[in-house]
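>>> A predicted structure for the sequence below; I have some questions about it.
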Amino acid sequence: MRIAVTGGTGKLGRAVVAGLRESGDQVFNLDAAAQRPDIRVDLTDYGQTLSALTAVDDRYSAIDAVVHLAAVPAPGVTTNAATFHNNITATYNVFAAAAAAGIDNVVWASSETLLGIPFETPPPYIPLDEEYPARPEWHYALAKHLEETMAAQFCRWNPALKMIGLRFSNVMEPADYAEFPSFDADPHLRKWNLWGYIDARDGAQAVRKALDYDGTGVEIFIIANADTVMSRSSASLAAAVYPDVPVTRELGEHETLLSIDKARRILGYEPQHSWRDADPL
């Protein structure tokens, strides 16, 4: 496929671009920070976005699928309003331009923050899944919530469209794993996302699976690694930090508390990388 990846210069984006190219796809990175041979695009400008998803001179004359990762990547990077305006505008432009260009295969980065992060209000149950209504607590998460709502309406307008939102957990690269043992001293340090993470390479796997998924309409998936960032057991973490939160089933020793059951069942997603297997740095 000819795939446009927005934000391919970022932490997750680099892994996604590399993974798709290894699969044999033609991949074009559209990014405000791009340098040749990538393509510089301001996604908050609809005209630029539409042009980029239609044709670019000697690069391509059409695009088959879009992976939208570009965004202010987290809360607190800039002001609340700037984060919200940038992310919701860029995502609307990508969704609308893809529709105008006749692209019916769209995968985009939603966020684990919709689960209620940073859980100052405890989660409704553990492990968390996609079944309860979104609980955005930050302006960053509010934009992500509206993106999911927007995708549902685009799919209602066009029943042939497939849009898959991936609620990525905290993205990590192998170099980040050296810090993980320091989390063990205090389980409260990482309670804000229930001790979850996603290896960027497994994030790329999820994108590949989502692009290949044969379906229509909007689907939302939590994408995390199969384990937590902690050495202590998942059951002990839940009991120590959230003793009043129901645990809905027996937990594996280090099982993620951000359930990936739906992604496993529907997409065939299965994490291949863990910080526990990384070479010590």
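On my side now, so go ahead. This structure is a prediction, so every number in the text was calculated from the model and none was measured. Numbering: from 1, shown residues only.
>>> C-alpha from now on. contacts and neighbour counts both.
Will do.
>>> buried sites along stretch 204-216?
Neighbour counts using 16 or more other C-alpha atoms under 10 Å place A204, Q205, A206, V207, R208, K209, A210, L211, T216 of stretch 204-216 among the buried residues.
>>> Second structure for comparison follows:
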Amino acid sequence: MRRRCVVSGASGLLGRRLVERFVADGWFVTGLDRGPFPLLPYAPDEHHGIDLSAPHDLAPLLAGTDVLIHAAAIADLGRGYSEEDVLALNTATTARLLFAAVRAGVRRVVYISSQSVLGLSRGPDLVPPSYLPIDEAHPVRPRDGYALSKKLGEDLLALLCLRDGLTGIAIRLPVVWEADHFSEHVGKRIGDPQQAARSNWAYVDARDAAQGVALAAAVPAGGYQLFNIAAEHAFCERSLSELVAEYYGRLQCRIALDGSPSLFSAERAMEALGYRPRYRWSHSAILDSGKALTV
């Protein structure tokens, strides 16, 4: 019998890659999203057009689910959303889904969180990290409504794991890059050095993000765990050691910066989950384990 997963935000940039990965791995995949699933070579086994920010009885959609993957969120201001909207809608959506999952008997949840909970990448000014590389123990200090909504989601999942016996895995991602938008992603990173420093020059290819989530969905049962998932290398034009000194000043650095290692560390996921980032972005191409791809 096929295992069943439900992917919220299935039509989004990351959601599409999650569907692709879980379908390829043989799961029965149910997608939840306000919009239809795009016309792609792969698709969920079933898809429900539903606005998760509005009250619904979600338990019937979740019945018989082995893993809930909660990726749905409003990530940016604009499109008619204020910061208050982003905070309220994201928090309400996460609460509705997670409480419905408990009622429906779902025993495992993977929650897509964000590097922004650290308070480094989305604040109004540049705040250096406390130390490098940034791991899961780094102090958390969200400085905008989106980041706070993601931290509240982590906290709610941890609560339900403790109180109701869920197995919950929160995945913190830096900015997710999709190959179809190669020029756009690279252009933004090169064109805004200040934001690159805020983001610790970190990113993750959407396919590697999906790999990390798929691995998290299979961890042994029991309790709450948190993992960073990121590319193995920083994306920067200049020497990383020079950039760190220029933008962060003097701080504790536990790794050598030669070779531009990622400053947003996925070491815990590599050790505990077997995560192996496959895609490295350069200014002219995406490298697949060292081999250049056409973009």
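Structure's in. What do you need? Small disclaimer: the values here were computed from a predicted structure and weren't measured.
>>> Give me the TM-score for these two chains.
TM-score for the superposed pair, counting by TM-score structural alignment, normalised by the length of the first structure: 0.90. Supporting figures: 273 aligned residues with a C-alpha RMSD of 2.0 Å.
>>> before we move on, the earlier item: so which of the buried residues of stretch 204-216 of the first structure are in helices?
Among these, the ones falling in helices (DSSP state H) are A204, Q205, A206, V207, R208, K209, A210, L211.
>>> which part of the second structure lines up with the longest helix anywhere in the first structure?
Longest helix in the first structure, counting residues (DSSP H): helix 80-100. Mapping helix 80-100 of the first structure onto the second structure (TM-score structural alignment) gives residues 83-103.
>>> For the matching stretch, buried residues please.
86-87, 89-102.
>>> re earlier: the helix or strand following the longest helix of the first structure packs against which elements?
Sequence-wise, the next helix or strand downstream of helix 80-100 of the first structure (DSSP states H and E) is strand 105-111. Strand 105-111 of the first structure sits against strand 65-68, helix 139-157, strand 162-168, helix 200-212, with contacts defined as 3 or more C-alpha pairs under 8 Å, 6 or more residues apart in numbering; DSSP states H and E.
>>> Now do stretch 194-210 of the second structure: distance to the chain's middle.
Between the centre of stretch 194-210 of the second structure and the centre of its chain there are 10 Å (C-alpha atoms, centre = their mean, to the nearest Å).
>>> end-to-end on it?
Stretch 194-210 of the second structure has an end-to-end distance of 28 Å (C-alpha to C-alpha, to the nearest Å).
>>> now the helices and strands packed on strand 105-111 of the first structure as TSV including distance to K11 of the first structure?
What follows is these, written out as TSV (distance: least, C-alpha to C-alpha, whole Å):
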stretch	distance to K11 of the first structure
strand 65-68	13
helix 139-157	18
strand 162-168	12
helix 200-212	7
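>>> of all these, which lies closest to G7 of the first structure?
strand 65-68 (7.1 Å; C-alpha to C-alpha).
>>> Kindly provide the distance from the nearest residue to L189 of the first structure once chain neighbours are set aside to A90 of the first structure.
In this structure, L189 of the first structure finds its nearest non-sequential neighbour in F183, 6.4 Å apart by C-alpha to C-alpha, 6 or more residues apart in numbering. Using C-alpha to C-alpha, F183 of the first structure is found at 35 Å from A90 of the first structure.
>>> now do L257 of the first structure
Distance, L257 of the first structure to A90 of the first structure, by C-alpha to C-alpha: 31 Å.
>>> which SS class is the nearest residue in space to R280 of the second structure that is not next to it in sequence?
Among residues not flanking R280 of the second structure along the chain, L287 sits closest, at 5.0 Å (C-alpha to C-alpha, 6+ apart). Three-state call for L287 of the second structure (DSSP: H, G, I helix; E, B strand; the rest coil): strand.
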